[in-house]
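Peer 1: Make a model of this:
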Amino acid sequence: MRITAMESFAPRPGQALSWLPTATSSAAAGQAPVYTGPLTFLVENHVRGCAAARTAGTPHHAYLGSGTEVDGDLDEQRMTRALDIFVRRHSALRTWFETDDRHVAAHLVDADDVSFAVHAVEEIDTDEQFQQHIAGRFSAEAISTSYPGFAFGALRRPGSFTLFFGCDHALSDGASQAFALTEIIDVYTELGGSRQGADTGPATDGAGTRDAGGYLDYAGAEAALAAHHLSGSDELDRLTKVFADNDRSLPTFPLDLGLAPGETAPVVPIEVTILTGEDIGRFESACRSAGSRLLTGIYAALAATDAELAGRTDYYGMTVFNTRSAAPRFASAQGWFAAFAPVTFPISGAATFTELLAAADTGYQAAKPLAGVPVQAAFGALIAAGATPASLASTPNLLSYIDFRRFPAAGNTGYEQGVIFTGEGRTANASLWINRDHRRLYLGSQTPGTPYAQHQVQRYFAHLCSVIQEVARSGDYTLTSPVAADVA
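Peer 2: Predicted coordinates for the structure are as follows:
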């Protein structure tokens, strides 16, 4: 499994198929009752933002997608039943929202009302046709204010088929995408096994258990946790102090990207291989020899790059934490399970990468408990501490790290051939997705598509890679004085 640009997903030609709810299922979904429990801040904010963008006539790109290849002829009926079971399992995928731009209400479709039917669409002969096909479907269907908030389809050809799944971000995250198609393929395979496709029942998950609430249960737990922190907690106090120590602003890309406040530019995706093969192990060994680990080494390399290119004396970034560990039942659930926490540590005084490692490790360990503070509690405290709503309105520059070797399906053909991608709209950031698989350590980013911004992000990423590569070669890296900007 790898994260890549949407255009890099280029399957062989075939007949495009789409799965849509049956008329009976759509009617039932439209009458689904309002869910009375709490929703997460991220979901509510996302739904309102998408609704505002739609009102402004902006195309919908706030989705995630995945795709993979499967050997064997496609059995449409069996795949339909596999999709039904998959959606019944996950309450997030049975949820749709409505909003008046302030309040957000969720409707939960009963598992018994889930029913899909397959439709032949068109013949896909070229990569350009396929990109137009999935972009059109995802923009029109992967919208959480309608049911379903996802698009599922296939390209059928003799002897093999391609599967793809795109989902509104309100209902999905990167881990969900890594799970989705492999789970559907597993159910599809089981239905063709010894039971010869025996039906598992309309509201069951294939193992005879009903949906336990999944993401909606998580939203309730998050609301309770937010109330706890808002009543006063050491974690909230520490988070507020970190923010106050950094000019009451969220982390930004370390280099000036040439955009005015509030300005965005069309996304240009970037993917760069950092290390391959044994070099990954050498970098990891260098980190471990200093009493640290690979992830902390990435932070140390980022800090070295910030110091040398931007003259920064402290590292200040925002990292993404996967919150599925909150309870076992969330481990493989579909939904948006994420928390964010600032990572900060001093750079000044360090002469080498190895010397930065201890500070980076301390900074990352300090961030972990802060990730337990839900976003709504954190923002409430930050505003109370003097932050303006405008300073919190923009998305911070983020760092995400995923080790795809650690997923349960690692080693399975469908998983290993899989790709994950996101919609490509506009951005003012150059957030980093650093990922590892069995072959390489690589970075991906959605960057502003202006010449100046591209120059800045390219030089930053090249320098970051050079730091990590030097550590892999020699076991350490010596910092120099800040490097002057080379503006093209």
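
Peer 1: contacts, neighbours, all on C-alpha from now
Peer 2: Will do.

Peer 1: quick one, longest helix in the protein?
Peer 2: Longest helix of the chain, by residue count under DSSP state H: helix 451-474.

Peer 1: just how off-centre is the helix or strand where residue 18 lies within its chain?
Peer 2: Following DSSP states H and E, one finds residue 18 within strand 14-21. Centroid separation for strand 14-21 versus its chain: 25 Å, with C-alpha atoms, centre = their mean, to the nearest Å.

Peer 1: Can you list the neighbours in contact with whichever helix or strand comes after that strand?
Peer 2: Per DSSP H and E, strand 14-21 leads on to helix 23-30 as the next helix or strand towards the C-terminus. By C-alpha atoms under 8 Å, 6 or more residues apart in numbering, the residues outside helix 23-30 that reach it are 108, 109, 110, 113, 114, 115, 116, 147.

Peer 1: Most neighbours among these, which one?
Peer 2: Sorting the contacts of helix 23-30 by how many neighbours each has (other C-alpha atoms under 10 Å) puts residue 109 first, at 27 neighbours.

Peer 1: coming back round to it: what helices and strands are in contact with the strand holding residue 18?
Peer 2: On a contact count with 3 or more C-alpha pairs under 8 Å, 6 or more residues apart in numbering; DSSP states H and E, strand 14-21 meets strand 116-124, strand 150-157.

Peer 1: how far does the shortest one sit from the chain's center?
Peer 2: Using C-alpha atoms, centre = their mean, we find the averaged C-alpha position of strand 150-157 to lie 21 Å away from the chain's own average C-alpha position.

Peer 1: can you state the direction angle for that strand and strand 14-21?
Peer 2: For strand 150-157 against strand 14-21, the angle by axes from the mean of the first three to the mean of the last three C-alpha atoms, to 10 degrees is 150 degrees.

Peer 1: Now show me the structure for the sequence below, then we'll compare the two:
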Amino acid sequence: MDFLQILDAPIEPGGLVEWIPAVPGGLGSWRRDSRETSHNHEQHLRSAFEYRARTHREGGRESWLGVSIEFAEPLSIPSIRAAMIAYVNRHEVLRTHVVLKADHDGRYRTERYSTERETVHLKMSRIGWYTETPLLLEQVAGSFDRATAPLHWPAYRFATVARPHSFTLLFAADHSLVDGYSLVTAQYELTELYRASRDRRPPALEPAGSYLDFSDAQRRAADLEGPEHPAAQTWARFIAPYGGTFPPNPLLDDPPPAGTSPDDHEPPVIDHRPGGGAVEAAPPQPFQPSRTCLLLDDAGARRFEDFCERSGASTIGGLLGALSVAFRATTDADEFVVVMPRHTRTDAAWAHSLGWFVGLAPMAIDIHDTPDLVEAARRSTAAVTESKYGGALPFLRVADLIGVGGSPHMVVSYMDTRGTPRADVADAGGARVLRSHSYADDEVYVWVNRTPGGLRMHARYPAVGVDRVPRFLDLFARLLASTPAER
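Peer 2: Predicted coordinates for the structure are as follows:
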């Protein structure tokens, strides 16, 4: 299943319709919900709130994830409407909104409001017929960018692109509502809900727990923990050599000063408010380029997995080992310092839930002696084991406990989607995970997914002044391709 930046998605043009969630009476009819907000969600809202306060605009901070699903049949309007409404009813996170409020002393507090099942309906907006994919994608991307602002409800939107004998269903949501695994499962759920409605039968779906219940339980438990918690200790050891913050990434030619964030590099804007005065605007910052490729087919991926097992390494350790070898060759750095997202779906109740079930685990892999792939894979496997406790507390709680500054500059994610229903169909082009573009100039993200078809990579990195990242990714791919078979 490909993971693509929206403008790279190969969606066939056709008639575009946007489906906008709404509730009669607006948020004023919703009930106050006492369940606590997750730390991930609050951290995300803090960032968006501070950005809006500084720039007086919502755009430029796009952080949505989405999915596109292909159907080889004419679109049934009643069935697709029923499927999308059923999806909203199934996942409570799509029927809630968190309001962030900042007190005069700089402290934040959150208030959650929710609405019941069957209260959300969809407004159908016919946008027009498109004959060219680039123009279609520009419209969809712009619409999703505007619709998924995290400080408003709904922070998600559906769209369909219909053709005489096929159609595409698209769904996008702000990151506060979904994670990558949510979108992998969404392709099956939305397909099944559509077919069930079309065939007039009950959908064959497992129960899905509510992310709101998870958030509440996780928040209350995390807020009871102190700096002696293993996660806080793991992070404290990680940041200690770097002065309490994240180290710069030597892949970047001109890394920004320590402690800065992507928002610090946003161009100034013109304030058109009455009495606001005009500020000269700098040229728009280009969004990050991306790379998507099949690293290894299924046979090659199995060969690599066998190599890792023979080397005494895990598959994740082998991938990190290859990345660390490529990192050393590209930068001559003594350590490969990386943050790895770790899922927090630790209970079967959350297996099919829509939400942001992610913790962050830091690790520093020693590469000062230029290890070969076997040794690097072993060291990386040990580092993964040692760092696993880092994701046991949400990062915002860790930061509050020990004072971590800044944000990660090198992130590597791994996910195995082979157990997901319809994974083979999705992998053959039946569905794709999508993401918004990003403007950050101080971070490199690499996603590696194991799918039925093999190992797929998606990466994004700064657009200006970076020459090392493409070489780093090329070498990583070559290392995987050259893995020897068992003799």
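
Peer 1: After superposition, what's the TM-score here?
Peer 2: TM-score for the superposed chains, counting by TM-score structural alignment, normalised by the length of the second structure: 0.85, backed by 453 aligned residues with a C-alpha RMSD of 2.6 Å.

Peer 1: quick one on the thing from earlier: what lies in contact with the longest helix of the first structure?
Peer 2: Applying C-alpha under 8 Å, 6+ apart, the contact partners of helix 451-474 of the first structure are 255-258, 274-275, 279-280, 282-284, 286, 298, 301-302, 304-305, 309, 353, 430, 447-448, 476-477, 487-488.

Peer 1: hmm, which of these are the buried ones?
Peer 2: 255, 257, 274-275, 279-280, 282-284, 286, 298, 301-302, 304-305, 309, 353, 430, 447-448, 476-477 (16 or more other C-alpha atoms under 10 Å).

Peer 1: Could you tell me whether residue 86 of the second structure really is in a helix?
Peer 2: Yes. Per DSSP: H, G, I helix; E, B strand; the rest coil, residue 86 of the second structure lies within a helix segment.

Peer 1: Take the contacts of helix 451-474 of the first structure and keep only those in helices.
Peer 2: Using DSSP H, the contacts of helix 451-474 of the first structure in helices are 279-280, 282-284, 286, 298, 301-302, 304-305, 309, 353.

Peer 1: give the contact list for the residue most central in space within the first structure.
Peer 2: By C-alpha atoms, centre = their mean, the first structure has its centre lying nearest to residue 174, at 3.5 Å. Each residue near residue 174 of the first structure by C-alpha under 8 Å, 6+ apart is listed here: 64, 420.

Peer 1: What residue in the second structure is paired with it?
Peer 2: For residue 174 of the first structure, the aligned position in the second structure is occupied by residue 180, per TM-score structural alignment.

Peer 1: ok, back up a step: which of the contacts of helix 23-30 of the first structure lies closest to residue 418 of the first structure?
Peer 2: Closest to residue 418 of the first structure out of the contacts of helix 23-30 of the first structure is residue 116 (23.6 Å), distances taken as C-alpha to C-alpha.

Peer 1: which position in the second structure aligns with the closest one?
Peer 2: Under TM-score structural alignment, residue 116 of the first structure pairs with residue 122 in the second structure.

Peer 1: Can you tell me what sits against the strand holding residue 18 of the first structure?
Peer 2: 80, 114-125, 148, 151-157, 161.

Peer 1: do the same with stretch 375-392 of the first structure
Peer 2: By C-alpha under 8 Å, 6+ apart, the surrounding residues in contact with stretch 375-392 of the first structure are 41-42, 226-227, 229-230, 236, 239-240, 243-244, 248-250, 339-340.

Peer 1: Mind checking which of these are buried?
Peer 2: Here, 16+ other C-alpha under 10 Å leaves 41-42, 226, 229-230, 236, 239-240, 243, 248-250, 339-340 buried among the contacts of stretch 375-392 of the first structure.

Peer 1: Residue 181 of the first structure and residue 163 of the first structure: what is the separation?
Peer 2: 7 Å (C-alpha to C-alpha, to the nearest Å).
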